[in-house]
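Peer 1: no sequence on this one, just coordinates:
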């Protein structure tokens, strides 16, 4: 069963049925980001082959996007710390290791799953707002975007990792 993608392994215990796709995608992000980065050196983590974004950026950005989308999903605005994190996503920090970045992402995904587990499915179509411009969306739109955006960046991370091998 472990060679199957997360969504093929069945429902995630404790997650409402309508939120299973979000949970599956986030858990796939968790597995793939760990699997494809374990052998990377610090130099590879921050390398930008062909001008592509670094793997370090992708790991920081995925964590940040999940955090930001779930904050908006809760009907809140971003904090000063979240804005600071957003500004630092693109900055190379050789002190950050692959293990630290992947571990931080895993913690963020764990927090997201905990939120999904207590989300009332009857609220999924409730209006929410995105960013400073207060772009109207829905709770399910924000939760789904967190998952699909994270998946998109894992795909880019995988391409960059392959280029570095």
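Peer 2: Cool, got the structure. Computed from a predicted structure; not experimentally measured.
Peer 1: contacts and neighbour counts: CA atoms only from here.
Peer 2: OK.
Peer 1: chain center to the longest helix along the chain, what's the gap?
Peer 2: Secondary structure of the chain per DSSP state H: the longest helix is helix 139-164. Relative to the chain's own centre, helix 139-164 is displaced by 7 Å; criterion: Cα atoms, centre = their mean, to the nearest Å.
Peer 1: may I see the buried residues of it?
Peer 2: The neighbour-count check on helix 139-164 (16 or more other Cα atoms under 10 Å) flags 139-151, 153-158, 160-161 as buried.
Peer 1: again with stretch 69-86
Peer 2: Neighbour counts using 16+ other Cα under 10 Å place 69, 70, 71, 72, 73, 77, 78, 86 of stretch 69-86 among the buried residues.
Peer 1: now, which of those lie within helices?
Peer 2: Residues of the buried residues of stretch 69-86 located in helices (DSSP H): 69, 70, 71, 72, 73, 86.
Peer 1: show me where this structure has its helices.
Peer 2: In the chain, helices defined by DSSP H lie at 20-35, 42-46, 55-73, 80-88, 98-117, 139-164, listed in chain order.
Peer 1: possible to save those helices as a markdown table with distance to residue 10?
Peer 2: Output for the helices of the chain, formatted as a markdown table (distance: least, Cα to Cα, whole Å):
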| stretch | distance to residue 10 |
| --- | --- |
| helix 20-35 | 9 |
| helix 42-46 | 33 |
| helix 55-73 | 23 |
| helix 80-88 | 34 |
| helix 98-117 | 16 |
| helix 139-164 | 18 |
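Peer 1: try it against this one:
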């Protein structure tokens, strides 16, 4: 699958509301959709053998995608007022650990699936609960439902930026034209 065409060039925040998403969560929904689109667009030709390469000790492309997926899952769990599961802790420990079975296609698909789960969750929320307090982590740090969901979205965007730089440099080091 190649880069998207010009009809997809408009960023999600300029495409209007996402159907069924509460108004206050529109920016988070747009950011998550944009994150997936940018991963898809910028990594369509990224070589699998560079997935776990690190530059100057920085995170690999594979780590960034895994981490974005995990953070989105964990922030939604906290937003629901639930503790993390053993499976979520195991996933967290495995972020950035190269495994032969972890492919770029599989990681991108996993992030896309988690974005779809998040958007479905957003659709089921009433704006009335967005300011309800929630706690984060074992230390029970304070947040709100809105704060957690916004953080998941902006965190994804931050990692997309880092991922794009890493991918670009890795490809250029192989003599590819960006």
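Peer 2: Perfect, I can see it now. Since we're looking at a predicted model, the values are computed, not measured.
Peer 1: before we move on, the earlier item: which one among the buried residues of stretch 69-86 of the first structure gets closest to residue 41 of the first structure?
Peer 2: Residue 41 of the first structure lies nearest to residue 86 out of the buried residues of stretch 69-86 of the first structure, by Cα to Cα, at 24.0 Å.
Peer 1: and the closest one, what does it touch?
Peer 2: Going by Cα atoms under 8 Å, 6 or more residues apart in numbering, residue 86 of the first structure touches 61, 64.
Peer 1: swap the cut-off to 10 Å and go again
Peer 2: With contact taken as Cα atoms under 10 Å, 6 or more residues apart in numbering, residue 86 of the first structure is in contact with 60, 61, 64, 65, 68, 80.
Peer 1: ok, and the closest non-adjacent residue to the residue nearest the centre of the second structure?
Peer 2: The centroid of the second structure falls nearest to residue 68 when counting by Cα atoms, centre = their mean (3.6 Å). In space, and not counting its chain neighbours, residue 68 of the second structure is closest to residue 156: 5.4 Å by Cα to Cα, 6 or more residues apart in numbering.
Peer 1: which one in the first structure is aligned with the one you found?
Peer 2: Taking TM-score structural alignment for the superposition, residue 156 of the second structure sits opposite residue 150 in the first structure.
Peer 1: compute the first-to-last residue distance for stretch 89-98 of the second structure.
Peer 2: 17 Å (Cα to Cα, to the nearest Å).
Peer 1: contacts only, for the residue nearest to residue 67 of the second structure when sequence neighbours are not counted.
Peer 2: Of all residues not flanking residue 67 of the second structure in the chain, residue 95 sits nearest, at 6.0 Å (Cα to Cα, 6+ apart). By Cα under 10 Å, 6+ apart, residue 95 of the second structure lies in contact with 62, 63, 64, 65, 66, 67, 68, 69, 70.
Peer 1: would you check which pair of those residues lies furthest apart?
Peer 2: 62 and 70 (12.3 Å).
Peer 1: higher neighbour count, those two?
Peer 2: residue 62 (25 against 20; other Cα atoms under 10 Å).
Peer 1: residue in the first structure matching that one?
Peer 2: Aligned partner of residue 62 of the second structure by TM-score structural alignment: residue 56.
Peer 1: ok, residue 126 of the second structure next?
Peer 2: Using TM-score structural alignment as the criterion, residue 126 of the second structure maps onto residue 120 of the first structure.
Peer 1: skipping adjacent residues, who's closest to that match in space?
Peer 2: Among residues not flanking residue 120 of the first structure along the chain, residue 16 sits closest, at 7.9 Å (Cα to Cα, 6+ apart).
Peer 1: list the contacts of the counterpart of the one you found in the second structure.
Peer 2: Matched to the second structure by TM-score structural alignment, residue 16 of the first structure sits across from residue 22. Applying Cα under 10 Å, 6+ apart to residue 22 of the second structure gives the contacts 29, 122, 123, 124, 125, 126, 127, 130.
Peer 1: which of these has the largest number of neighbours?
Peer 2: Ranked by neighbour count (other Cα under 10 Å), those have residue 29 at the top, with 27 neighbours.
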